[in-house]
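Trainee: just coords:
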């Protein structure tokens, strides 16, 4: 294997971008090809790189492969002409003060604040709204590499204690601790093996959380997750004495999460069987716990629909549900009634409900209007009281608080505006700015517009297009980065990202396609892009790319694509199906082997969207689009950069390892197919700022090189 020397080619391409397509692919590290072949439903399925599924921590051969791949990839990335410029500008754009929406408990206000380039977000508290902020937790001191993060946190009802979780190296596993807010000192509490958990205080005496049994040694990052249960931990006692509150050992596949109504009356246990919004709900009357213990009363049975509790006041609970309302409605039930019945108070509309809260004596609902947020208030009986002013195309978050509170806090952001935090007087509707960042760019210089295109089957699909205003006004075709997800009922709404803004400032366009499989238009939009309808997701994304070229947004050789997780699957699938359409792609932490995704960690939950690989009808669908199994040897492919991380225990890195090895073995033309593997990082959350900047600079420099994005003079 020889070093990859690309300087001369890069220099030429900086002058004539079209020549980028003539660059020679590097010499890839040798990858051992195994002889695994299985017969599945009468078809011979080769899996020559199955050995790459092994945990890098436990298999020296996999660790060596990772090292060699990273060396070749980095030798290419280090020489890209845009990389240093992008890294510097992304760092400048990251360097602004960021706040979370405050949470009030007692007289105290808790919120996260990052001064700009801190690797992790510290947590602050104010003892009153006008008091000086006090640093409560600074996770930047927890690890030398900055890869240990403060994850979820919940103050106790009177604000005297703080329950929080620690995330190490990007893993989904959490360690729980408790802090005395007055002294800032940590108590003796340490809870392990919590994962996919809610955190809920039961008065001041203890809290509810969800955990799995401790995995076998060495299986932390790969073993399937079964037998989750809800436990109660009493402050001052060891974890070994925690009480089992709710579990289903007869159904080890069920998931359970606990919450407590803001008045402390009810513990609400929400159970699921996968990623689909189909839940069972049980309620535990905490006022009767001395007499009845943790007796769980069924409220919703059957795993047929989505049921999400908004809050409770006394015996009355408010829920959002899609039962008989694919775009959701609000309904109530009084559990203190002799014969509790459901009463609808806010009916379904054309716009799906995306968020809900009870604040003071108001019900606040956020909706999606063509993938952008609107917010409305109602009284607790469902009478409409008006719309809450937001700020155009963007996303709302927060509305933190509880029944009886006079105020709430929320955030609003868009592609060209980081989150501003507002304080809203819920009775008068008056709002004021709680925190607004100072920026290193002019938001008004960036154009954000929405357009619609027609997919292969005639479906009208929205997209957001973000460009410099001068480029938008001239309608100049420029290198374009098209982003998509398309799954699991997840909606892509406008959000701010320094790296994407750096791409736009450099002269490119950034586009988000709201393809089917998401939740932008409710259940029908989700159903239209999953199971045997999954091909619609790929057709929508391909249609988006064709639209951008036809409309002159991007030149034919200037289109890059990007997506993460289920979006990584999207990139792999469309690169196989239309390699001619795209100049470059970045598949991030993708699900690439659709015949074995259910064998690792959380993969078994994804059958709601993907189907079951061991059922023939589903197998046929999965086999037809699985990125790993549908690479076309000898075909000219886009330049592809696969990115993953060694501690990703949600979509295990073996997916990306196998896919990259198969790409490199297939002889896919002159453009490179590389893999970048981050260390001490996971699926995305908890990644330190410095690592996020480095990865973004690498990725965008790679995509920009192959689409003709030019370095600034």
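Mentor: Nice, I can see it. Quick caveat, the model's predicted, so the values are computed rather than measured.

Trainee: can we go C-alpha only for contacts and neighbour counts from here?
Mentor: OK.

Trainee: so where do the strands sit in the stretch 501-650 of the chain?
Mentor: 509-513, 559-564, 584-588, 639-645 (DSSP state E, counting those that start in this stretch).

Trainee: Tell me how many other residues surround residue 389.
Mentor: 12 (other CA atoms under 10 Å).

Trainee: ok now do it, which residues does it touch?
Mentor: residue 375 (CA atoms under 8 Å, 6 or more residues apart in numbering).

Trainee: Residue 163 too?
Mentor: So residue 163 contacts 153, 154, 155, 156, 176, 177, 178, 179, 199 (CA under 8 Å, 6+ apart).

Trainee: tell me the SS of it?
Mentor: Recorded secondary structure, residue 163: strand (DSSP: H, G, I helix; E, B strand; the rest coil).

Trainee: Tell me the spacing between the closest residue to it other than its chain neighbours and residue 257.
Mentor: Nearest residue to residue 163 in three dimensions, chain neighbours excluded: residue 178, at 4.5 Å (CA to CA, 6 or more residues apart in numbering). Plainly put, residue 178 is 19 Å away from residue 257 if you go by CA to CA, to the nearest Å.

Trainee: check which helix or strand covers the residue nearest to residue 163.
Mentor: Assigned by DSSP states H and E, residue 178 belongs to strand 174-180.

Trainee: want to compare, so here's the second one:
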């Protein structure tokens, strides 16, 4: 406690934590003006902005399809619909080159009519008919939303329907007339990270204060707050659960039974993820009853409801030595997996058979691509699946998973000239001898003289896997200009399962930062690039990664882009939702070892006036109520105190991202790319 308290007393920039205060916003506006004036004066900026906006608004993009209410729905943004339209068509029409869309909800028009900066944050439709949906609207892009009930058949908000005012709500349909809701029912009904811990049942026609409490966690709980969910299989069976997070990764799971809410006897790092063929699917992040971490298992739903304390899990899928689960979903009858084998994508269909058996089928897809399941149909075994690579434009397939067939439906036209580029996968050796794979995209004819401008990124946290992806922005604004791009698969992610993530938790986190530096040194050793031509970029937890690399290894790079970052790891629990991530980073207030680690590692606390740092580009948004702009502001302010050069830009909208609409995002991308080209290509 003394360390955290002293850090507050010694912090001359604490005033910048008051997000919207006039003094803080004056500081933001002054630095925004300086940064935009400098970067927009570069003759490249205008072209980069035009290209970024053209990429974002390109009508040749594949419209992401969603099976809803017997039709195909899509949320679409372009130059005429900056905030977007929710629209629909038939599956037959969607299969054609030019689908006939009809607009269901126009977010731009809604915002204009209500004088709000509405951003669509989510749609939650009641299964199985999906004729009613809960629409989540964010003012300016923040995580907090207003929720309204929408009638799909009549295409309007339901008069006197379900409605929740602004908040960080967790909501599930129990049936047409009941919602399970976790929210801040009265002022103060939130955890230290700002999330709800009380679940109530709301009946149609009731006011919020009439909702009946069914579960209460603890005000001091960690993680993202309690969350209700209702799972439904293809035959209409349901399982209603409540998840109570203890920290970022550990949680308790409860099931709603006729006898009330009862806790499931499963470990704290096991998740209930689906219901298929009356089998409850669980994902294991730790070993359980003989099943390994990273596996899927199943429990009979009827047996679970009858006795939640005595469960008999049966195997569904288990990873091999280089395998990891990337994602999973289901159709009416099947479980669908997207897995990784040495960071290469695979698509697998698991079909239930009698006596707790499953039949496995791997779909025939090209190698060296990222594979992701999209929307699935709860009324059939159809599912959309996407495949793409760094130089391979996305292809969308429609799979009949019952038959194991794949039908290419749409392929994205090439968004940049990749004919002169290749993709390679290498390994670097980290400080403890661990091999760290990474991908590099570069010109076929590069000269191995250390002079190739190279942009490197990674995430390294929360068991998030980083896989190859097709980026028109990187391709058009960076690769076409002769730059190389590197994606590092460092520890902290999920590329090789839970063990890859757990290796870098809390006070073990230095291996993550060592892994990233090792890849940079490997690029230098191969003479692909050199510190003069190497830039790095990352956001959120990746922004923390950039901040640590900036302070620990300023000699390895000439450009550092720090986006919507965490940087003050001593006061993280006091800023926005920071207290919810103590399972990832440790608790500086409760564990002296964690405090000691971050005192020597936290970027904000470890800036030094007498060090020659590269000039960074620091980006955040005022409306980010997840990480908060405070970290970026204070880091820039400390650099300013030390008379260290930097660029700072804070978008006044956008939430935890690059912007609330396409023009804002294009501006952020153009400023960033102008900075990178000045530093690495000049």
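Mentor: Perfect, I can see it now. Values in this document were obtained by computation on a predicted structure and should not be read as measured data.

Trainee: still on that earlier bit, looking at the second structure, which of the contacts of residue 163 of the first structure still make contact?
Mentor: Counting by both residues aligned by TM-score structural alignment, their matches' CA atoms under 8 Å, the members of these that carry over to the second structure are 153, 154, 155, 176, 177, 178, 179.

Trainee: number of nearby residues for the second one?
Mentor: Just to be clear, that refers to residue 154 of the first structure. By the criterion of other CA under 10 Å, residue 154 of the first structure has 20 neighbours.

Trainee: residue in the second structure matching it?
Mentor: If you follow residue 154 of the first structure across to the second structure using TM-score structural alignment, you land on residue 124.

Trainee: Tell me which residues touch that match, please.
Mentor: Per CA under 8 Å, 6+ apart, neighbours of residue 124 of the second structure: 133, 134, 135, 172.

Trainee: Could you pull out the helices in the first structure for me?
Mentor: Taking DSSP state H, the helices of the first structure run over residues 7-15, 60-77, 83-94, 289-292, 469-474, 498-505, 523-527, 535-550, 566-577, 607-610, 616-625, 654-665, 689-707.

Trainee: average distance between the second one and the second structure?
Mentor: Once the two models are superposed, helix 60-77 of the first structure sits on average 1.4 Å from its counterpart in the second structure (mean CA distance after the TM-score superposition for the first structure).

Trainee: What residues in the second structure pair up with that helix?
Mentor: Against the second structure, helix 60-77 of the first structure falls on residues 22-39 (TM-score structural alignment).

Trainee: mind listing what's buried in the matching stretch?
Mentor: 24, 25, 28, 31, 32, 35, 39 (16 or more other CA atoms under 10 Å).

Trainee: picking up where we left off before, tell me the spacing between the match of residue 154 of the first structure and residue 132 of the second structure.
Mentor: In terms of CA to CA, residue 124 of the second structure sits 8 Å off from residue 132 of the second structure.

Trainee: okay, now the aligned residue in the second structure for residue 658 of the first structure: neighbour count?
Mentor: Aligned by TM-score structural alignment, residue 658 of the first structure pairs with residue 634 of the second structure. Per other CA under 10 Å, the neighbour tally for residue 634 of the second structure reads 21.

Trainee: which residue sits closest to residue 634 of the second structure, ignoring its sequence neighbours?
Mentor: Residue 634 of the second structure's closest residue in space is residue 13 (CA to CA, 6+ apart), at 5.9 Å.

Trainee: Do me a favour and get the end-to-end distance for stretch 90-102 of the second structure?
Mentor: 10 Å.

Trainee: What lines up with residue 265 of the first structure in the second structure?
Mentor: In the second structure, residue 265 of the first structure lines up with residue 238, judged by TM-score structural alignment.

Trainee: For residue 300 of the second structure, see how far away the closest residue to that match other than its chain neighbours is.
Mentor: In space, and not counting its chain neighbours, residue 238 of the second structure is closest to residue 232: 4.4 Å by CA to CA, 6+ apart. Relative to residue 300 of the second structure, residue 232 of the second structure is positioned 14 Å away (CA to CA).
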